[in-house]
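Chemist: Below is the sequence, then the predicted model.
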Amino acid sequence: MSQARSTTSSFPPTVLIDVDGTIADSLPAIIEGFKVAMRAIDHPIPGEAFLRRIPGPPMVETLASLGLPPAQVDEAFTAYMDHQRGGGWAGATMFPGWPELLRRWRDDGLRLATATSKGEYFARKTLERFGLEDAFDFIGAADDDGDRRTKIDVIRYTLDQLGIPTAPEQRSAGSVVMIGDRTHDFSGAALFGIPSVAVEWGYGSAQEIAEADGSAADPEELDFTIRRMLYL
């Protein structure tokens, strides 16, 4: 995999891509890990509607949204991570079309990077299992043991590592686009003036999808939309 480019005002058209719910159908694996976390703190497992909204935001945010005290959030998160490290991460499958799509974009000179709230270790393991890791110029992800957990923090980090200005006025139009499936992807991209595309096969509601600047129902439509937004 190539290294991130040094800081420069000129860079190739760049696509930032979420992982869970966009590339990886990880909902079953994440839900199972969440249930393990709930059992570890003897907390009732929420209903199906709540469970389906888990993928996207950092797990600590999801746990805190239940009103748990900080000590229980830490205990539950530790149980969740232990489950993932024990092989739970491998329950994810790949949504169709990604190998061909990424290869096409690379062949046409686009620079590709992930921008995921998934921890970097599991993001890499997942992409490696799918045979996709080498398709990316940079793996932008949450810090496994640090403070970089939110989508905003991940996008900022990824832009910095790629040498892309975070201020939109310092970038030309059609230079960067974000692909995701949840509101965190779209609102995070918007903070940096980056247009976003929602994949309709992910976990976002119709209301969340409407927050994006465009949407795609299948890989072919995604390809068309990305090229349009990057003026290709």
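Modeler: Happy to help now that I have it.
Chemist: only C-alpha atoms for contact and neighbour calcs from this point on.
Modeler: Noted.
Chemist: Ala173 belongs to a helix?
Modeler: No. Per DSSP: H, G, I helix; E, B strand; the rest coil, Ala173 lies outside any helix segment and is coil.
Chemist: what number of residues lie near it?
Modeler: Other residues near Ala173 come to 15 when the count uses other Cα atoms under 10 Å.
Chemist: Relative to Pro195, how far out is it?
Modeler: Here the criterion is Cα to Cα, to the nearest Å. By it, Ala173 lies 10 Å from Pro195.
Chemist: So the closest residue to Ser215 other than its chain neighbours, which state does it fall into?
Modeler: Once flanking residues are discounted, Ser215 sits nearest to Ala198: 4.4 Å by Cα to Cα, 6 or more residues apart in numbering. Three-state call for Ala198 (three-state DSSP): strand.
Chemist: Pretty sure Ala198 sits against Asp181.
Modeler: Yes. The pair Ala198 / Asp181 is scored as a contact, 5.0 Å apart, by Cα atoms under 8 Å.
Chemist: residues contacting the residue nearest to Ser215?
Modeler: The contact partners of Ala198, by Cα atoms under 8 Å, 6 or more residues apart in numbering, come to 179-182, 186, 209, 212-216.
Chemist: Pro57 looks like it's in a strand, true?
Modeler: No. Under three-state DSSP, Pro57 sits outside any strand and is assigned coil.
Chemist: Isn't it up against His184?
Modeler: Yes. The pair Pro57 and His184 passes the contact test of Cα under 8 Å, sitting 6.8 Å apart.
Chemist: Between the two, which contacts overlap?
Modeler: Lys151.
Chemist: ok, the nearest residue to Ser26 once chain neighbours are set aside - how many residues close by?
Modeler: Of all residues not flanking Ser26 in the chain, Ala92 sits nearest, at 4.2 Å (Cα to Cα, 6+ apart). By the measure other Cα under 10 Å, the count of residues near Ala92 is 20.
Chemist: Report the separation between Ala92 and Ile41.
Modeler: The value you get for Ala92 to Ile41, if Cα to Cα is used, is 25 Å.
Chemist: this is the comparison structure:
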Amino acid sequence: MKQYLFFDLDGTVTDSKTGIIRSVQHALAHFNVSRADEDLLYFIGPPLRDSFGKIFDGDTAKAELAVKKYREYYTVTGIFENALYDGIADLLAALRGAGRVVSLATSKPEPFALRILEHFGIAGLFDHVAGAELTGPRNSKSSVLRHACGLCDVDDMQQCLMVGDRKYDVLGAHAVGMSCAGVLYGYGSRRELEEAGAECLCDDVPSLRRMLLA
């Protein structure tokens, strides 16, 4: 029974694949680069600059321009090509009702994360919202989690649990000394989460609810 719960956004709270992939395709079109949608799923989770860096072989100037082009589409349209996972809002409300401290911890830029939560009417279900900076050093999952722990005034990492769908969530949680529950309804595979060392795995939102409220 962990007191402080930190939820990832993409692939954990919302199904955001459509908006993210269309935004990536918009950016790649500027460079006349063609990729199948299924080959771009790795963009969901890590910082954008890292993902574009893989396509452009570490060319930081191209990666930065690609991020700019991505946001041209994402900030207007892609951000809302998104949906809440069934049952997630009820789970967040139940956790708050049980006295748990519930925070969002996402590598998505914080202003975008706030817009998404407000769009779906669930901003009030989080005690704190921690995201990456649009420009600045806070962009990895570990740096976001350190920021989130500061907002919560955490003094015992054993009372903390990260909930996410990718290895970045697991590795980021472990880097700051907390455990991680992996969810299999998102974008990471069972193998990915197991190899990263997730302490437990949940097949769907009902099983996550049973685990968190047991």
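Modeler: The structure has been received and is ready for your questions. In this text, all values refer to a predicted model and were calculated from it rather than measured experimentally.
Chemist: picking that back up, what is the aligned counterpart of the residue nearest to Ser26 of the first structure in the second structure?
Modeler: Taking TM-score structural alignment, Ala92 of the first structure has Asn82 as its aligned residue in the second structure.
Chemist: And for Pro46 of the first structure?
Modeler: In the second structure, Pro46 of the first structure lands on Arg35 (TM-score structural alignment).
Chemist: Tell me who's in contact with that match.
Modeler: By Cα under 8 Å, 6+ apart, the contact list for Arg35 of the second structure reads Gln25.
Chemist: How about Lys151 of the first structure?
Modeler: Lys151 of the first structure neighbours (Cα under 8 Å, 6+ apart): 57, 115-117, 184-185, 188.
Chemist: Which pair of those residues spans the longest distance?
Modeler: Pro57 and Ala115 (12.4 Å; Cα to Cα).
Chemist: The second structure: helices as residue ranges?
Modeler: Using DSSP state H, the helices of the second structure run over 17-30, 48-55, 60-74, 88-97, 110-119, 141-152, 167-176, 190-196, 205-212.
Chemist: and the corresponding residue of the second structure for the residue nearest to Ser215 of the first structure, how far is that from Gly150 of the second structure?
Modeler: When the second structure is aligned by TM-score structural alignment, Ala198 of the first structure is paired with Gly182. Distance, Gly182 of the second structure to Gly150 of the second structure, using Cα to Cα: 23 Å.
Chemist: What's the match for Ala189 of the first structure in the second structure?
Modeler: Under the alignment by TM-score structural alignment, Ala189 of the first structure pairs with Ala173 in the second structure.
Chemist: any idea how far the residue of the second structure most remote from its centre is from Ala66 of the second structure?
Modeler: Ranked by distance from the centre of the second structure (Cα atoms, centre = their mean), the top residue is Asn32, with 28.4 Å. To Ala66 of the second structure, Asn32 of the second structure is 12 Å away according to Cα to Cα.
Chemist: Glu81 of the second structure now?
Modeler: Using Cα to Cα, Glu81 of the second structure is found at 20 Å from Ala66 of the second structure.
Chemist: Over to Gly121 of the second structure?
Modeler: Distance check for Gly121 of the second structure against Ala66 of the second structure: by Cα to Cα, it reads 30 Å.
Chemist: If you count surrounding residues, which of the two has more?
Modeler: Ala66 (25 against 11).
Chemist: Quick one: residues contacting the more buried one.
Modeler: Counting by Cα under 8 Å, 6+ apart, Ala66 of the second structure has contacts 27-28, 52.
Chemist: Go again with 7 Å.
Modeler: For Ala66 of the second structure, the contact set (Cα atoms under 7 Å, 6 or more residues apart in numbering) comprises 27, 52.
Chemist: What is the aligned counterpart of it in the first structure?
Modeler: Match for Ala66 of the second structure (TM-score structural alignment): Ala76.
Chemist: Can you point out the buried residues in stretch 124-131 of the second structure?
Modeler: 125-126, 128-131 (16 or more other Cα atoms under 10 Å).
Chemist: And for stretch 32-42 of the second structure?
Modeler: Buried residues in stretch 32-42 of the second structure (16+ other Cα under 10 Å): Leu40.
Chemist: Quickly list what's touching both of Ala198 and Asp181 of the first structure.
Modeler: Ile209.
Chemist: Burial check on Arg148 of the first structure, number of neighbours?
Modeler: Arg148 of the first structure has 18 nearby residues by other Cα under 10 Å.
Chemist: which residue lines up with it in the second structure?
Modeler: By TM-score structural alignment, Arg148 of the first structure lines up with Arg138.
Chemist: superposed on the first structure, where does the longest strand seen in the second structure end up, distance-wise?
Modeler: Secondary structure of the second structure read by DSSP state E shows that its longest strand is strand 101-109. Following superposition, strand 101-109 of the second structure is found to deviate from the first structure by 0.5 Å on average (mean Cα distance after the TM-score superposition for the first structure).
Chemist: Give me the contact list for that strand.
Modeler: Contacts of strand 101-109 of the second structure (Cα under 7 Å, 6+ apart): 3-9, 46-47, 96, 126-134, 139-141, 144-145, 148.
Chemist: Read off where it ends up in the first structure.
Modeler: Using TM-score structural alignment, strand 101-109 of the second structure pairs with 111-119 in the first structure.
Chemist: so how far is Ala83 of the second structure from the nearest residue to Leu84 of the second structure once chain neighbours are set aside?
Modeler: Distance criterion Cα to Cα, 6+ apart; nearest residue to Leu84 of the second structure, sequence neighbours excluded, is Thr14 at 4.3 Å. Thr14 of the second structure sits 5 Å away from Ala83 of the second structure, going by Cα to Cα.
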